[in-house]
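> All I have is the shape, not the residue letters:
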């Protein structure tokens, strides 16, 4: 199934999609590609907000975009790998799973939440800070947590 169809299917049946995506066996290049795609989408979602901030402060947009690029595309993947490693250690204490499956659960949750973060970025850019922006940020975080937990439950199951 294509990535976009899997993203849409994740909103209906997150555990089934996680099982299907983890069934191919450990493919570290795929996990890295999913993580990098998620981080790039999150970086792109920051553009409207950063453009608004640059316009209101009457400053250049380039340095703001450069900082967001450095943070989301180069630093965030390292952070997410560390979070996945800690998750793997915790799961090993309670029954175990492979490191790949623990990583893929987190990375896929981030990519599956990309439509929500893109919409939240538009809200931040056009409306600015406020209740609606905060609400969609919390909805994005809740969706990522739900998808991540579903992926972790799928990771604990034996592959078919």
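Received the coordinates, thanks. Since this is a predicted model, take the numbers as computed values, not measurements.
> switch to C-alpha atoms for all contacts and neighbour counts from now on
OK.
> State the distance from residue 78 to residue 28.
Computed with CA to CA, to the nearest Å, the distance linking residue 78 and residue 28 is 15 Å.
> wait, I meant residue 103
Counting by CA to CA - residue 103 and residue 28 are separated by 9 Å.
> so where do the helices sit in the protein?
Ranges of helices in the chain, per DSSP state H, are 3-12, 14-22, 28-45, 47-57, 61-69, 76-93, 99-112, 114-126, 131-156.
> quick revisit: compare residue 103 and residue 28 and say which is more crowded by neighbours.
Per other CA atoms under 10 Å, whichever of residue 103 and residue 28 has more neighbours is residue 103, with 27 against 12.
> second one coming, line it up with the first:
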């Protein structure tokens, strides 16, 4: 399936999509593309809000974009790799049988498949600004991300790959 079809299918059944991705075999390059794809989309999603901030505060936009680029594209993937490892260890403590690769795949796929909501959050931050609308969209993104991640992690931990 195409990536966009897989993302749409995730909104209907996240566990099934993660199972299908696991059945393709362990490919670390695929997991890296998923996490880097999300981080690039997250950086792009920050641009409207940063532009609004630069305009309202009278600061240099390039400085804000440089800091966001460093944090989002270069540092955030390392954090996600660490978070996936910790989630793998936690799952093993409660009897999970999955692999560290499976935990990475579940987390990275949950991030990438929730990316449309991250883009919506960025648009709301840029055009509407802080307020209830931004909080609602942010909460919706977090809820969908956690749903995708836990569903994928449950599928990964059912049996060893």
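Yes, it's here. Just so it is clear, the model here is predicted, and its values are computed rather than measured.
> Superposed, what's their TM-score?
With the length set by TM-score structural alignment, normalised by the length of structure 1, the two chains reach a TM-score of 0.97; 160 aligned residues with a CA RMSD of 1.2 Å.
> Which residue lies nearest the spatial centre of structure 2?
residue 111 (1.8 Å; CA atoms, centre = their mean).
> on that earlier part again, burial-wise, tell me which of the helices of structure 1 comes out on top.
The highest mean neighbour count among the helices of structure 1, using mean count of other CA atoms under 10 Å, belongs to helix 99-112: a mean of 25.
> any idea of the angle that helix forms with helix 3-12?
Angle between the axes of helix 99-112 of structure 1 and helix 3-12 is 90 degrees (criterion: axes from the mean of the first three to the mean of the last three CA atoms, to 10 degrees).
> For residue 104 of structure 2, give its distance to residue 83 of structure 2.
9 Å.
> just residue 30 of structure 2 next, same as before
Applying CA to CA, the value for residue 30 of structure 2 to residue 83 of structure 2 is 18 Å.
> now do residue 41 of structure 2
19 Å.
> list the contacts for the residue nearest to the centre of structure 2?
Counting by CA atoms under 8 Å, 6 or more residues apart in numbering, residue 111 of structure 2 touches 34-35, 38, 145, 149.
> quick one: it and residue 142 of structure 2, what's the gap?
Residue 111 of structure 2 is 10 Å from residue 142 of structure 2, by CA to CA.
> now do residue 160 of structure 2
Taken as CA to CA, the span from residue 160 of structure 2 to residue 142 of structure 2 is 28 Å.
> same check, this time on residue 45 of structure 2
When residue 45 of structure 2 is compared with residue 142 of structure 2 (using CA to CA), they lie 15 Å apart.
> How about the contacts made by residue 16 of structure 1?
10, 154.
> Can you tell me what it aligns to in structure 2?
Residue correspondence, TM-score structural alignment: residue 16 of structure 1 in this structure matches residue 16 in structure 2.
> Distance of its match relative to residue 102 of structure 2?
14 Å.
> who touches the spatially closest residue to residue 18 of structure 2 that is not a sequence neighbour in this structure?
Of all residues not flanking residue 18 of structure 2 in the chain, residue 152 sits nearest, at 5.5 Å (CA to CA, 6 or more residues apart in numbering). Residues counted as contacts of residue 152 of structure 2 (CA under 8 Å, 6+ apart) are 14-15, 18-19, 106-107, 110.
> Now render the residues you listed as JSON lines, adding distance to residue 129 of structure 2.
Putting these into JSON lines (distance: CA to CA, whole Å) gives the following:
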{"residue": "14", "distance to residue 129 of structure 2": "31"}
{"residue": "15", "distance to residue 129 of structure 2": "34"}
{"residue": "18", "distance to residue 129 of structure 2": "35"}
{"residue": "19", "distance to residue 129 of structure 2": "38"}
{"residue": "106", "distance to residue 129 of structure 2": "32"}
{"residue": "107", "distance to residue 129 of structure 2": "29"}
{"residue": "110", "distance to residue 129 of structure 2": "26"}
